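Structural data only, the sequence is not supplied:
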């Protein structure tokens, strides 16, 4: 066995063996970071309470983030695609991590993840999308309703197209916690949770009473992290599938939010 392959296998086994405590650390760190960012956004908005519409700086900042995310996504997918497949570096690391996670994760934890992973099932996304869209429409927020539906539906189309491009097979496992079919790369649950709950967090920042805005963003972040990691723990996806799903969903989320903010700014400054 080549030295490089042996090093990748050793790394994958270490990462897989520590996946469960690593998830807890990642969950706490990212949730806290999201809460801090939301608090900073709220503090900035209170200082500019006389300007309800976002200014040009926020507008172009959002567009720049969206553009940078798309560029990073294209680069990441190109890099990952080169390493996928049997015997290739990323494929070998993926398979090793997946096997190690299956061997070292306590059964009760894996079973809990098998329930939590359904929070981003397609039927859940459709029901939440329809319910939130109707609520926004009835409350007169028709622009937000249109943006919300476009975000959820657009991500579904994007993920389906990417799966057809890469046509990667799913991990093989010997337990029945996750019955899945179709292609593996990128993870639809990961991208779907990023857009679905990320948009809910954004709407929470815009519409909820002040005391609920930061908690809503923290809750949305916790759900995204949990659902994405659950796909690895139930071995429905390889780690690179999940990373790619989060990247594609994050890029689409950034573009959608930037587009909504642009529309709000344009409408607010129109004579």
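That came in fine, so what should we check first? All figures in this text were calculated on a predicted structure; none of them were measured in a lab. Residues are numbered from 1 along each chain as shown.

When you work out contacts or count neighbours from here on, use the C-alpha atoms and nothing else.
Noted.

For residue 39, list the residues it contacts.
Listed by C-alpha atoms under 8 Å, 6 or more residues apart in numbering, the contact set of residue 39 reads residue 214.

let's see 10 Å
Shown in contact with residue 39 (C-alpha atoms under 10 Å, 6 or more residues apart in numbering): 33, 45, 205, 213, 214, 215, 217.

What distance do you get for it to residue 208?
Relative to residue 208, residue 39 is positioned 14 Å away (C-alpha to C-alpha, to the nearest Å).

joint contacts of these two?
residue 214.

Please list only the buried members of the contacts of residue 39.
Buried residues within the contacts of residue 39, counting neighbours by 16 or more other C-alpha atoms under 10 Å: 205, 213, 214, 215, 217.

wait, the second one sits on residue 35?
Yes: because the distance of 9.3 Å satisfies C-alpha atoms under 10 Å, residue 213 is recorded as touching residue 35.

before we move on, back to that, could I get the contacts of residue 39 as TSV with distance to residue 166 and secondary structure?
As requested, those are arranged in TSV below (distance: C-alpha to C-alpha, whole Å; DSSP: H, G, I helix; E, B strand; the rest coil):
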residue	distance to residue 166	secondary structure
33	33	helix
45	42	helix
205	36	helix
213	38	helix
214	38	helix
215	37	helix
217	32	helix
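
For these, which two are the farthest from each other?
Within the contacts of residue 39, 33 and 45 form the most distant pair, 18.4 Å apart (C-alpha to C-alpha).

number of nearby residues for residue 47?
Look at residue 47: counted by other C-alpha atoms under 10 Å, it has 9 neighbours.

OK, contacts around it?
No residues are in contact with residue 47 under the rule C-alpha under 10 Å, 6+ apart.

just curious, which of the buried ones among the contacts of residue 39 is nearest to residue 189?
Lowest distance from residue 189 to the buried ones among the contacts of residue 39 (C-alpha to C-alpha) belongs to residue 217, with 19.0 Å.

Put this next to the previous one:
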């Protein structure tokens, strides 16, 4: 029980840390003090331009949202419920995805940051901060890793899971900068906003499951 309490406390601490990080970036954007950081990293990332890399980045950007992301989410939902019977996990999974989308839309409306206008390789509409693709990717693969983790007995299986999830998150985020539709601070802000959401969600879910277990033992 002490070990579980420490894990829950650490998860809550991570959520607060992500919230502070997001708030700091948001203040920097408001004061335009992050322009040098953004322009420097845009130059570095877009400096790797090549036809092959552009094709790869378009693929990552495409699967990061819209129909592909929806299909993946529905597939995971089907597996959780029909294959494994994890009703609570299904509700948790879909609830966090929906909350992430609502949070992103709300934050975009609150900050109303315009998208980059130079070196645009792809087209995108709407406000820029925080990146919706980055939030969606971090939320989807972060929650997916959390749900699968406890069912993988192998250490190497868990390592592969973490590497895959991290690789997809970073690749989708980088693709948005490479294609010129987001600033680096948009992507980082999206990661932090999603990190805050999923860690507080995991904390709540774990606390709920512990309480349910205790009630069943009484």
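Cool, the structure landed. Model, not experiment: these values are computed from the prediction.

helices and strands around the lengthiest helix in structure 2, which ones?
Assignment by DSSP state H gives helix 184-217 as the longest helix of structure 2. Secondary-structure packing of helix 184-217 of structure 2 (3 or more C-alpha pairs under 10 Å, 6 or more residues apart in numbering; DSSP states H and E): helix 2-30, helix 35-46, helix 87-111, helix 132-149, helix 155-178.

export the ones you listed to CSV and tack on distance to residue 214 of structure 2?
Below are those laid out as CSV (distance: least, C-alpha to C-alpha, whole Å):
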stretch, distance to residue 214 of structure 2
helix 2-30, 13
helix 35-46, 49
helix 87-111, 16
helix 132-149, 21
helix 155-178, 28
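
buried set for stretch 12-29 of structure 1?
Residues of stretch 12-29 of structure 1 classed as buried by neighbour count (16+ other C-alpha under 10 Å): 12, 13, 15, 16, 17, 18, 19, 20, 23, 26, 27.

Map the fifth one across to structure 2 for me.
Taking TM-score structural alignment, residue 17 of structure 1 has no aligned residue in structure 2.

tell me, stretch 34-48 of structure 1 lands on which residues of structure 2?
Going by TM-score structural alignment: stretch 34-48 of structure 1 matches no residues.

mind listing what's buried in that stretch?
34, 35, 38, 39, 42.

The first one against residue 215, yeah?
So that's residue 34 of structure 1. Yes: the pair residue 34 of structure 1 / residue 215 is scored as a contact, 9.5 Å apart, by C-alpha under 10 Å.

okay, and the common contacts of those two?
Common contacts of residue 34 of structure 1 and residue 215, defined by C-alpha under 10 Å, 6+ apart, comprise residue 221.

where's the nearest residue to residue 46 of structure 2 once chain neighbours are set aside relative to residue 189 of structure 2, distance?
Nearest in space to residue 46 of structure 2, with sequence neighbours left out and distances taken as C-alpha to C-alpha, 6 or more residues apart in numbering, is residue 178 at 5.2 Å. As judged by C-alpha to C-alpha, residue 178 of structure 2 and residue 189 of structure 2 stand 17 Å apart.

what does residue 139 of structure 2 align to in structure 1?
Checking with TM-score structural alignment, residue 139 of structure 2 has residue 195 as its match.

Now for that match: which residues touch it?
Contacts of residue 195 of structure 1 were listed using C-alpha under 10 Å, 6+ apart, and they are 125, 148, 151-156, 189, 201, 224, 246, 248-254, 256.

Show the buried residues in these.
Here, 16+ other C-alpha under 10 Å leaves 125, 148, 151-153, 155-156, 189, 201, 224, 246, 248-254, 256 buried among the contacts of residue 195 of structure 1.

Quick check: which of the helices and strands packed on helix 184-217 of structure 2 is buried the most?
Each of those was assessed for mean neighbour count using mean count of other C-alpha atoms under 10 Å. The highest is helix 132-149, with a mean of 23.

how far apart are it and its match in structure 1?
Its aligned residues in structure 1 lie a mean 0.9 Å from helix 132-149 of structure 2 after superposition (mean C-alpha distance after the TM-score superposition for structure 1).

ok, now stretch 14-24 of structure 2?
Compared with structure 1, stretch 14-24 of structure 2 is 2.5 Å away on average (mean C-alpha distance after the TM-score superposition for structure 1).

Give me the contact list for that stretch.
When contacts are defined by C-alpha under 10 Å, 6+ apart, stretch 14-24 of structure 2 is touched by residues 8-11, 13, 26, 28-30, 130, 185, 188-203.

just checking, residue 193 of structure 2 touches residue 103?
Yes: at 8.5 Å, residue 193 of structure 2 counts as touching residue 103 under the criterion of C-alpha under 10 Å.

Overlap of the contact sets of those two?
What both residue 193 of structure 2 and residue 103 touch, as defined by C-alpha under 10 Å, 6+ apart, is the set 130, 135.

thinking again about what came up before, mind listing what the residue nearest to residue 46 of structure 2 touches?
Neighbour list for residue 178 of structure 2: 41-49, 53-54, 57-58, 61, 119-122, 172, 184 [criterion: C-alpha under 10 Å, 6+ apart].

Could you list which of the buried residues of stretch 12-29 of structure 1 belong to helices?
Cross-referencing the buried residues of stretch 12-29 of structure 1 against helices under DSSP H gives 12, 13, 15, 16, 17, 19, 20, 23, 26, 27.
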